[in-house]
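this one's structure only:
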């Protein structure tokens, strides 16, 4: 199965990094292109399938709503339609974000498809802030996993009546830090939660087996692979919105992706911020991880 490369340069789910400014992660797809990602994947058979542009960033959060909420919902619907088209053409979508709020679009696409799908959420944070555990909800990029499993306001967690996009028991999170304030809550709810410290302690091979045991099941038709690059330690990857020490190294992430990608129905890469990488060093590092890590995306699907 060939990869279909799709850009989704949304920054709508992030808070502004400073007053009157906008987050830089919308530049990530083109920064990765400049670093050689598209060329190197094309040499392995990947096909470029365009871009789904977001609406204008407005930072218009109001009580009971996300910032940029209307634009997020509109973008999610349009991105889901494009993911549908790639899958209908027999391609494994590789969506290059953008912020991790684009996970809602992947969920919409898979909920509209026949079958039942799981989620593997690789992220340096649980991203599980939601109205039941916080009065600070405003940015989908810190709340995407909660929205994906139906634990958010219906406007975002139940678009077109399709929520929850993934059942909690079909969802695995891996990569958060031990001090993540929502670690206990997600551990109770999801099929498995594996902090970065546990991955390093037990090794990538065992971690991948645990993840696959949870989502590569006979009663599921596959799983979506979400990668937020802040799963990496900031000593290696500081060009992210919320860097926290204690993350994976490049070899660990490459090995983990390579173990999980072949059985996935598609994947997304999010929250790389080129504004924090002016000379392209970190874009090249990320490309060197993603090419071997995701080259076999969708190859061994059921």
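Sure, I can see it. Quick caveat: nothing in here was measured; it's all calculated off a predicted structure.

drop to CA atoms for contacts and neighbour counts, all remaining ones
Fine.

Centre-most residue in this protein?
residue 226 (3.3 Å; CA atoms, centre = their mean).

Apart from its neighbours in sequence, what residue is nearest residue 299?
residue 262 (4.8 Å; CA to CA, 6 or more residues apart in numbering).

Can you report how many residues lie near the one you found?
The local packing of residue 262 (other CA atoms under 10 Å) involves 21 other residues.

now residue 136
Neighbour tally, residue 136, other CA under 10 Å: 11.

Could you say which helix or strand holds the residue nearest to the centre of the chain?
strand 223-228 (DSSP states H and E).

A further structure is provided below for comparison with the first:
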């Protein structure tokens, strides 16, 4: 991939798909620890894009930072066959799509760094990436303790959109859509963006009860590449190379990396919104992520599940920020990792 050296940063203040509040403050936390200044001082060519310059891209421009306004958690009634806080979740996707469109219009094929929010923003991100890299095969490394394959068709469905991210991306039965609702701006289609050829599940905590046997069986039956949290804990760099090799073998040329920090064990690093005891230490996951980020085929990184309520002095947010800045700085310089 002939990759631009420029980097666009998007802050997503949202926790509208979650079971508890907190993640909507992640965007402010990253700003508080000066990630922008740290990137600039590290030599990263950061592009500050004002969406108001692009009033015709995906609707009217809402202001200098399209995602400054929070799309937050709120108690929502359970509706069988649907998601809680549906309006808020669709609004989040529209805002993310808007910002991604603006970013790519201003700086075609710049590296995209998306901070904050939650994994259910990925349908808007990946559909934008697919459109931008239309001449390449797009893929995903999904670093998450959970498979996120729940859907409204499950008997134990609780209505939380963040738990069905991969259901949406794989266009599985139960995926939701707003295409038939008469809206002039549909944002959520049953578009199959991920399959066994272009997707790697990385750091999945297989024994966790949230990963239902039927979901794991589906991944096995469809021949998905699943690298467990135990495997990552034991061989982080080797498993990251294994993920990249799988995508390379399938001719994936534009790779998006998504990091849910719940893939890091909370015994040492309890930053995630909901803890998941994966056995993967912070530095171990950073070793794996460093290998992934060294690939010139990686076109963007999203970070989700950060809950600053668990990090009152922002020490963990700062640790994560320093690691990400270091990885992007080395990409900028073209250094090998």
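Thanks, I have it. It should be emphasised that the depicted structure is a prediction, and the values quoted were computed from it without experimental measurement.

The residue nearest to the centre of the first structure -> the second structure?
When the second structure is aligned by TM-score structural alignment, residue 226 of the first structure is paired with residue 258.

Which stretches in the first structure count as strands?
3-8, 47-51, 92-97, 118-122, 171-174, 192-194, 223-228, 266-270 (DSSP state E).

Include distance to residue 14 of the first structure when you put those strands into TSV, please.
Shown next, in TSV, are the strands of the first structure (distance: least, CA to CA, whole Å):
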stretch	distance to residue 14 of the first structure
strand 3-8	14
strand 47-51	20
strand 92-97	12
strand 118-122	18
strand 171-174	20
strand 192-194	24
strand 223-228	13
strand 266-270	12
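
which residues touch the match of residue 226 of the first structure?
119, 140-144, 301-304 (CA atoms under 8 Å, 6 or more residues apart in numbering).

Roughly how far does it sit from residue 154 of the second structure?
Relative to residue 154 of the second structure, residue 258 of the second structure is positioned 25 Å away (CA to CA, to the nearest Å).

ok, now residue 267 of the second structure?
Taking CA to CA, one finds residue 267 of the second structure at 31 Å from residue 154 of the second structure.

Then residue 5 of the second structure?
44 Å.

more crowded one of the two?
residue 5 (16 against 11).

Quick check: the aligned residue for residue 163 of the first structure in the second structure?
By TM-score structural alignment, residue 163 of the first structure lines up with residue 191.

and if you look at residue 269 of the first structure?
Aligned partner of residue 269 of the first structure by TM-score structural alignment: residue 303.

for residue 63 of the first structure, same thing?
Match for residue 63 of the first structure (TM-score structural alignment): residue 80.

and its match, what does it touch?
152, 159.

With residue 192 of the second structure instead?
168-171.

same question, residue 90 of the second structure
187-188.

In the first structure, point me to whatever sits opposite it in the alignment.
Using TM-score structural alignment, residue 90 of the second structure lines up with residue 73 in the first structure.

And that match, how far from residue 175 of the first structure?
27 Å.

hmm, back to that, of the contacts of residue 192 of the second structure, which is the nearest to residue 328 of the second structure?
Nearest to residue 328 of the second structure among the contacts of residue 192 of the second structure: residue 169, at 26.5 Å, using CA to CA.

returning to what we had before: pipe the contacts of residue 258 of the second structure into TSV and attach distance to residue 224 of the second structure and neighbour count per row.
TSV is the format used below for those (distance: CA to CA, whole Å; neighbours: other CA atoms under 10 Å):
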residue	distance to residue 224 of the second structure	neighbour count
119	19	26
140	12	26
141	12	24
142	12	23
143	14	26
144	15	26
301	21	20
302	21	25
303	22	23
304	23	27
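
a markdown table for those residues, including distance to residue 15 of the second structure?
Shown next, in a markdown table, are these (distance: CA to CA, whole Å):
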| residue | distance to residue 15 of the second structure |
| --- | --- |
| 119 | 10 |
| 140 | 22 |
| 141 | 22 |
| 142 | 19 |
| 143 | 19 |
| 144 | 17 |
| 301 | 19 |
| 302 | 15 |
| 303 | 13 |
| 304 | 10 |
